[in-house]
Every structure is written in C-alpha cells, then in structure tokens.
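Asker: Curious how this folds, go ahead:
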Amino acid sequence: MAEPELPPELLIVEDDETFARTLQRSFERRGYRVRVASDPAQLDALLSQRRPTHAVVDLKLGTSSGLPCVQQLHALDPAMPIVVLTGYASIATAVEAIKLGAQHYLVKPSTTDDIEAAFGRTTADPEVAIAARAATPKTREWETINETLAATGFNISETARRLGMHRRTLARKLEKRPVK
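Answerer: Next up is the predicted model:
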C-alpha cells in the first residue's frame, strides 16, 4: 500500500504580522502546512525543527534584509522553490535574490495565486510582457537614483549633480531608503 502524500511544508519569512497571518491562512486552506518566522533568528529556530518544501521570503525584514534568509534556505535545499516578495523592488535586489537561490521575485501586493503560480513555474518565459506592471513615479525615481549611484561609484555629490538635485536633498532621500 502506498504511503499517503504529505502536504507541502511552507515557510513564510515576513515581519508584517497581518500580512503573514493572511498568507498563512490562505495557504493552509490550500493544503499547505505553514510556519511563520518574522526575522532571521526565528528562521534558524524553525529550520532546526522541520525542513520546508517551499518558502516565501520578504525582502525587507524590519531593518534587516531577507536575502541572507534566501541564501540559507537555498543552501539547505537547492531544489526548494523560494519566492521573494517585496514592496521595495529594484533590479539590483531582484538579480541578487535570484543569484542567491530564489526561484521568483514578486512585487507586493501579490496574491496567494501569484505565489503558488511562481512555485509551479520551473522555466523562464521569454514571452513575458516587459511592462506587465507599471512602476509608480516614486519607484522610477528610486531606480534612477540607484542606477546613478552605482554609475558614480556611490559618490553622493556626483550622483546629485547628474540627477540635477541638491546633495542634501539626495542625502535625505537616502536616509529614508538606504541603499544596501
């Protein structure tokens, strides 16, 4: 007689309790066994108990980055589907997340359907629409700041000059959303 198939084990690493609880309930209704960690320390504790089959990791965990969590999960099981969620999307963090082992990188708000579909996609889609989601003016501004910072070797004065803004204005913007 065949062994009954175990439900998928989902680990959610998310510091927003309300969003984490919503995701947890939604995935539990779909048959997943779900555990939630709100920071890297809780992740370590949960991984010592059981090994997940799937993971959802928020890119920004309070003042920490979720990228080390992605790296740790990928090292634990390179075949594990890992989806990174973020409200702070940038090309640089998307590239790093994929390099560290994430299977997909989704911008918030993303639904359970979006995440589950990302778990199921194992190949890239060369036909994906380039402008599938319009960026907000703030997102465009932030991406331009990041690109210019990188192009100037993170020289704030030169970046401000190239962007046509006062150096102090740029410094204030960077204080609100530091570049990692």
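Asker: From here on, just use CA atoms for contacts and neighbour counts.
Answerer: Will do.
Asker: host element of residue 48?
Answerer: Secondary structure from DSSP states H and E places residue 48 in helix 40-49.
Asker: what does the helix or strand that that helix is followed by contact?
Answerer: On the C-terminal side of helix 40-49, the nearest following helix or strand under DSSP H and E is strand 54-58. With contact meaning C-alpha atoms under 8 Å, 6 or more residues apart in numbering, strand 54-58 is reached by 8-15, 66, 69-70, 73, 80-86, 119.
Asker: Give the ChimeraX command for selecting the buried subset of those residues.
Answerer: The buried residues among the contacts of strand 54-58 can be selected in ChimeraX (16 or more other C-alpha atoms under 10 Å) with this line:
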select :8,9,10,11,12,13,14,15,66,69,70,73,80,81,82,83,84,85,86,119
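Asker: Would you do the same for the sequence below? I want to compare the two.
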Amino acid sequence: MIPAEKPSLLLVDDDETFRTVLSRALEKRGFAVTAAGSVEQALPLASANPPEYAVLDLKMEGASGLVLVQKLHELDPATRIVMLTGYASIATAVEAIKLGATQYLSKPANADEIVAAFGHSANADAQFEAQPASVERLEWEHIQRVLRENGDNISATARILNMHRRTLQRKLAKRPVGL
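Answerer: Alright, predicted model coming up:
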C-alpha cells in the first residue's frame, strides 16, 4: 500500500522560535511543511513548488506578508492562505482577503486554530464583529501607518499629524490594550 502524500504547506514567519514550534505542530497534523523566515526566502520556494496551504506572518523584515499573499494567489488561486499577525486591524484583514487570503488570524494562534481556518471561507468581518476597535487602537494604527509612510521618521510624522515630536514619542511608547 502506497502512503498518501501529505499536503504541502509553506510557513513564513520571521520569529525563528515560533516558526520551529508551529512547523512541528503542523507536521504532526499531517502537513509537509516548508519554512522560511522572510518573503524573500519564501518566493523561490513557492515558485519552485506552489504549496496547497500557506501560513504567513504579516509584519516581517523586508517585504510584508501581503506581498506573498498576492504572489501565492497568482501562482495557484486554489492555495489556502492563512495570514497571522500580532498587529491585527480591519484594514489589513480586508487587504489580505482581497489579495487572496482564506482567513486572517491574530497572534497568538495555535496549530488547531490555523488548521480550522483553512476550512473557513474568507470573511474579513467575522474576526472583528464581537469587539470593535477602541479609539486608542484606531489612533495607534493611524500613527503607525503615517510613521511607515514617512520611513519611520518621527519628526516628519509629527509634522504631518500636527503633533509635537515629544507627544508623538510618548504615544509610540504606549501600546493600546489588545496589542
């Protein structure tokens, strides 16, 4: 009797410990896991052998996980993609789903939650209906977005937000509940 081939899964996360633990857990659940620490490392792996499943971190050194969602979807629209992030927001969830992700989960997510997410259809609002974002959280996300647009330049960001530089630095030092 020939053993059934395990479904291929691409795991991309820049946190090496998390990647190793999750990789082992997913292998125990029947997946043939290929792991990478960045979008740049994952692209050649995915191009050589498009995976049936993918688990991608949103925020990594180099390119965003959103870039990889789009590339994987272009390689094979049937790839089931779960986007993981410690920086969940409605905007990034909607963007990930539009680009081809199957589901969007906030960290920490365990292997069982990830495997269950592969079976769900894309519904960006489902994760957020129970608890809308607080004003502090929305402000934090807006500041982060403007900061990224200005190449992490605090002074330029403060000018655009019409805020004193020290005030902005204090706000950046605080993290809103849920982050």
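Asker: What TM-score do the two superposed chains give?
Answerer: The pair, once superposed, lands on a TM-score of 0.75 when counted by TM-score structural alignment, normalised by the length of the second structure; 166 aligned residues with a C-alpha RMSD of 3.5 Å.
Asker: coming back round to it: counting only helices, which of the contacts of strand 54-58 of the first structure make the cut?
Answerer: For the contacts of strand 54-58 of the first structure, membership in helices holds for 69-70, 73, 119, with DSSP state H as the criterion.
Asker: Run through the neighbouring helices and strands of the lengthiest helix in the second structure.
Answerer: Taking residue count as the measure and DSSP H as the definition, the longest helix of the second structure comes out as helix 135-149. Judged by 3 or more C-alpha pairs under 8 Å, 6 or more residues apart in numbering; DSSP states H and E, helix 135-149 of the second structure is in contact with helix 154-160.
Asker: residues of the helix it packs on that come out buried?
Answerer: 154-158.
Asker: Show residues contacting it.
Answerer: The contact list for helix 154-160 of the second structure, computed with C-alpha under 8 Å, 6+ apart, reads 143, 146-147, 150, 164-165, 168-169.
Asker: related to what we said a few turns ago, and the helix holding residue 48 of the first structure against the second structure, how far off on average?
Answerer: On superposition with the second structure, the mean distance recorded for helix 40-49 of the first structure (mean C-alpha distance after the TM-score superposition for the first structure) is 2.1 Å.
Asker: Now that helix: buried residues?
Answerer: By neighbour count with 16+ other C-alpha under 10 Å, helix 40-49 of the first structure contains the buried residues 40, 43, 46.
Asker: Go through those and name the one nearest residue 62 of the first structure.
Answerer: Out of the buried residues of helix 40-49 of the first structure, the one with the shortest distance to residue 62 of the first structure is residue 40. That distance is 10.7 Å, counting by C-alpha to C-alpha.
Asker: what separates the nearest residue to the closest one once chain neighbours are set aside from residue 22 of the first structure, distance-wise?
Answerer: Here the nearest residue to residue 40 of the first structure in space, its sequence neighbours aside, is residue 69; by C-alpha to C-alpha, 6 or more residues apart in numbering that works out to 6.4 Å. As for residue 69 of the first structure, its distance to residue 22 of the first structure is 21 Å (criterion: C-alpha to C-alpha, to the nearest Å).
Asker: Equivalent analysis for residue 165 of the first structure, please.
Answerer: Relative to residue 22 of the first structure, residue 165 of the first structure is positioned 41 Å away (C-alpha to C-alpha).
Asker: re the thing from before, which residues does the residue nearest to residue 40 of the first structure contact?
Answerer: Contacts of residue 69 of the first structure by C-alpha under 8 Å, 6+ apart are 40, 43, 57.
Asker: ditto for residue 86 of the first structure
Answerer: Residue 86 of the first structure makes contacts with 58-60, 105-108, as judged by C-alpha under 8 Å, 6+ apart.
Asker: Strands - which of those land there?
Answerer: For the contacts of residue 86 of the first structure, membership in strands holds for 58, 60, 105-107, with DSSP state E as the criterion.
Asker: Most neighbours among these, which one is it?
Answerer: Top of those by neighbour number is residue 58, holding 29 neighbours under the definition other C-alpha atoms under 10 Å.
Asker: Not counting sequence-adjacent ones, nearest residue to that one?
Answerer: Using C-alpha to C-alpha, 6+ apart, the closest residue to residue 58 of the first structure is residue 85 (4.8 Å).
Asker: right, and that neighbour touches residue 103 too?
Answerer: No: here residue 85 of the first structure lies out of contact with residue 103, judged by C-alpha atoms under 8 Å, at a distance of 11.3 Å.
Asker: circling back to that earlier point, the contacts of helix 154-160 of the second structure: which two are farthest apart?
Answerer: Set against one another by C-alpha to C-alpha, the contacts of helix 154-160 of the second structure have their most distant pair in 150 and 164, with a gap of 15.9 Å.
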